[in-house]
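A.B. asks: Next input, structure requested:
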Amino acid sequence: MVPRVIRPLLSPLRFAARLGPWALVIGLAVGILFPGLASTVRLALMPLIAGILFVSVLRLDPEAVTSALGHARQDVPIVLVLQLGLPLGFAALFAAADWSGPYAAVLILTVAAAPIAGGAGLAALTGLDGATALRLLVWGTALIPVTSILPLRFALAESPAGIWLPAFKLLLIVALSGGAALAVRRWMLAQPSSGDRQALDGAGAILLSAMVVGLMDEIQPMLISDPLGLLKVFTLACAVNFGLQLAGALLLKPLGGAADRRGAMALVAGNRNLALFLVALPPSSMDAMMVFVGCYQIPMFLTPLIMRRFYRWLG
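C.D. replies: I've put the predicted structure just below:
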């Protein structure tokens, strides 16, 4: 049963849910147009991201969590390839090319990140299997404190001792937010109604749009000072997102299986929760990467529009 103190908030939250993706578009626009506000919101990224993780886990059906555990043999190897094998491969490639700096680091961190919290919804909008994306989200988020240790080491060129604090922060955020959500779901929201679910969707939309505002603070200044440079970064972000989806879909096709499940795995490969690293790393490590982080949000929201026909064609 929903606590009485929360009930007055349900109607506004349901209205926010009806706004759907438009709330995220509004967040993008506000963040770009008002960089001062975006910088202020960025200071609150830790509670925002913890809140998003809390709502995402609270939204999960217990059956979905049980299903994820039941598919461990299938899903965990995929997560290890995506969040450990892929970033280490990027790190080796960049080392061989003698390329370093903030963009090399942020690319390693991007492919080391867990799937985005809204991956299941994004998969459904793209005509793919939301359940597969949901299971990979569960395992990817649970394993991120472990799988991130080596990628963080190579991305930030820190000593091994300097990596334990960010890894511990990730573990703490995942454990506290996810554990609190599971407790609330069990004791207070065991059987949510459709209206309750819509309210949770609205809360998630509000938190996501606020987070997006905080990720866009570097976009307008670069748009004014170096528009060609911003275009290059935006092109790189789109190439990483869509490129990983294309590569994943093509590599998985020979393995067979249902096309919508393969497509969901490929979609997850390209759409990662890079923002989670922002709350674990010191600001000095991420400041130079924020233009890419902001640009990377845009192809996420374009995925259903741009990639749906590709996945249908690949079948």
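A.B. asks: Please count neighbours and contacts with C-alpha atoms only from this point.
C.D. replies: Will do.
A.B. asks: wait, what's in contact with the residue lying closest to Ala133 once chain neighbours are set aside?
C.D. replies: Spatially, and ignoring its direct neighbours in sequence, Ala133 is nearest to Ala120 (5.0 Å; Cα to Cα, 6 or more residues apart in numbering). Neighbour list for Ala120: Asp129, Gly130, Ala131, Thr132, Ala133, Leu134 [criterion: Cα atoms under 8 Å, 6 or more residues apart in numbering].
A.B. asks: Correct me if wrong: the fourth one contacts Met265.
C.D. replies: Yes. Shown here, Thr132 and Met265 form a contact pair, counting by Cα atoms under 8 Å, at 7.1 Å.
A.B. asks: And the two? Which one has more around it.
C.D. replies: Counted by other Cα atoms under 10 Å, Thr132 and Met265 do not tie: Met265 has more neighbours, with 27 against 24.
A.B. asks: give me every residue that touches Lys232.
C.D. replies: No contacts exist for Lys232 under Cα under 8 Å, 6+ apart.
A.B. asks: That one and Leu176, how far apart?
C.D. replies: Going from Lys232 to Leu176 by Cα to Cα, to the nearest Å gives 38 Å.
A.B. asks: Quick check: Ala280 is in a strand.
C.D. replies: No. Ala280: not assigned to a strand; according to DSSP: H, G, I helix; E, B strand; the rest coil it is coil.
A.B. asks: Tell me how far it lies from Leu172.
C.D. replies: 10 Å.
A.B. asks: So these two - more neighbours on which side?
C.D. replies: Ala280 (18 against 14).
A.B. asks: please give me the structure for this one as well, since I'd like to look at both together:
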Amino acid sequence: MQILVLGTAAFPLTVLPVLAAVPQIGPASEVLQSAGAVLFTILGSTALGFTLRAWLFPAPDGAQLRALDGVSTLAFATIVVALMAPMNAALRGDPASLALWALLAFALSYGLQLLTLFALRRSALRALAGPLALGAGNRNIALFLVALPPQTLAPLLVFIACWQLPMYLTPFLLPRLYAKALAHD
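C.D. replies: This is a model prediction of the structure:
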């Protein structure tokens, strides 16, 4: 959980170079303002989540944990389906562009995972190489939905939709790679 929270909190800072490279985003001041808004949202949501958890479920039993897992699964499934809706129009209108956005999403997500995994697997952080690699490549870029102005966000909706593909396919496509990379030599 600590790695997840720290990775999510670092996201606005690590995405700044990517956002700065996309001309549709706007001037650097807007990029910094958006990153700050996302960081504020992440920290506030995390604090609220931990506070509500401590207040409502200070010592949850097994049934409560399973119920919370179920509610979380339903919420995530609903959110992912909604985030992926722009793919439908893109698939019908410009499938080549959609394929390029998807390729970019896979390259960034899996590239960050592989770089982190192979950089850390022989370091003092070997025990954390897997979780850190997963966190490096599976960032929730949909967080920028709360921070970017609509005119800036519109061109990125297809990319945000495509970003869901590598995130949710990682458990199916990369476990053998992770196991092999982290196997004892």
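A.B. asks: TM-score for the pair, please.
C.D. replies: The TM-score (TM-score structural alignment, normalised by the length of structure 2) is 0.82; 179 aligned residues with a Cα RMSD of 2.5 Å.
A.B. asks: hang on, the earlier thing: over which residues of structure 2 does the helix or strand the residue nearest to Ala133 of structure 1 falls within lie when aligned?
C.D. replies: Per DSSP states H and E, Ala120 of structure 1 falls inside helix 119-125. Aligned by TM-score structural alignment, helix 119-125 of structure 1 falls on no residue of structure 2.
A.B. asks: Same question for stretch 54-68 of structure 1.
C.D. replies: Mapping stretch 54-68 of structure 1 onto structure 2 (TM-score structural alignment) gives no aligned residues.
A.B. asks: Name the surrounding residues that touch that stretch.
C.D. replies: Contact with stretch 54-68 of structure 1 is made by 75, 117-118, 131, 134-136, 138-139, 177-178, 180-182, 184-185, 197, 200-201, 203-204, as judged by Cα under 8 Å, 6+ apart.
A.B. asks: List the buried residues in it.
C.D. replies: Neighbour counts over stretch 54-68 of structure 1 (16 or more other Cα atoms under 10 Å) mark Phe54, Val55, Ser56, Val57, Leu58, Arg59, Leu60, Ala68 as buried.
A.B. asks: what's the spacing between Leu173 of structure 2 and Gly26 of structure 2?
C.D. replies: In terms of Cα to Cα, Leu173 of structure 2 sits 35 Å off from Gly26 of structure 2.
A.B. asks: Tell me which of the two has more neighbours.
C.D. replies: Comparing Leu173 of structure 2 with Gly26 by other Cα under 10 Å, the one with more neighbours is Gly26, at 14 against 11.
A.B. asks: Surely that one touches Thr152?
C.D. replies: Yes. The pair Gly26 of structure 2 / Thr152 is scored as a contact, 7.2 Å apart, by Cα under 8 Å.
A.B. asks: burial measure for the corresponding residue of structure 1 for Phe50 of structure 2, as a count.
C.D. replies: By TM-score structural alignment, Phe50 of structure 2 lines up with Leu182 in structure 1. As a burial measure, Leu182 of structure 1 scores 21 neighbours (other Cα under 10 Å).
A.B. asks: Please, which helix or strand holds Leu182 of structure 1?
C.D. replies: Here Leu182 of structure 1, judged by DSSP H and E, is contained in helix 160-187.
A.B. asks: From the contact counts, what lies against that helix?
C.D. replies: With contacts taken as 3 or more Cα pairs under 8 Å, 6 or more residues apart in numbering; DSSP states H and E, helix 160-187 of structure 1 sits against helix 45-59, helix 130-147, helix 149-156.
A.B. asks: which residues in structure 2 does the helix or strand that it is followed by match up with?
C.D. replies: Using DSSP H and E, the helix or strand that follows helix 160-187 of structure 1 in sequence is helix 194-215. Across structure 2, the stretch matching helix 194-215 of structure 1 (TM-score structural alignment) is residues 62-83.
A.B. asks: Contacts only, for Leu32 of structure 2.
C.D. replies: By Cα under 8 Å, 6+ apart, Leu32 of structure 2 lies in contact with Leu16.
A.B. asks: er, Ala21 of structure 2 actually
C.D. replies: No contacts exist for Ala21 of structure 2 under Cα under 8 Å, 6+ apart.
A.B. asks: Relative to Val71 of structure 2, how far out is it?
C.D. replies: For Ala21 of structure 2, the distance to Val71 of structure 2 (Cα to Cα) stands at 37 Å.
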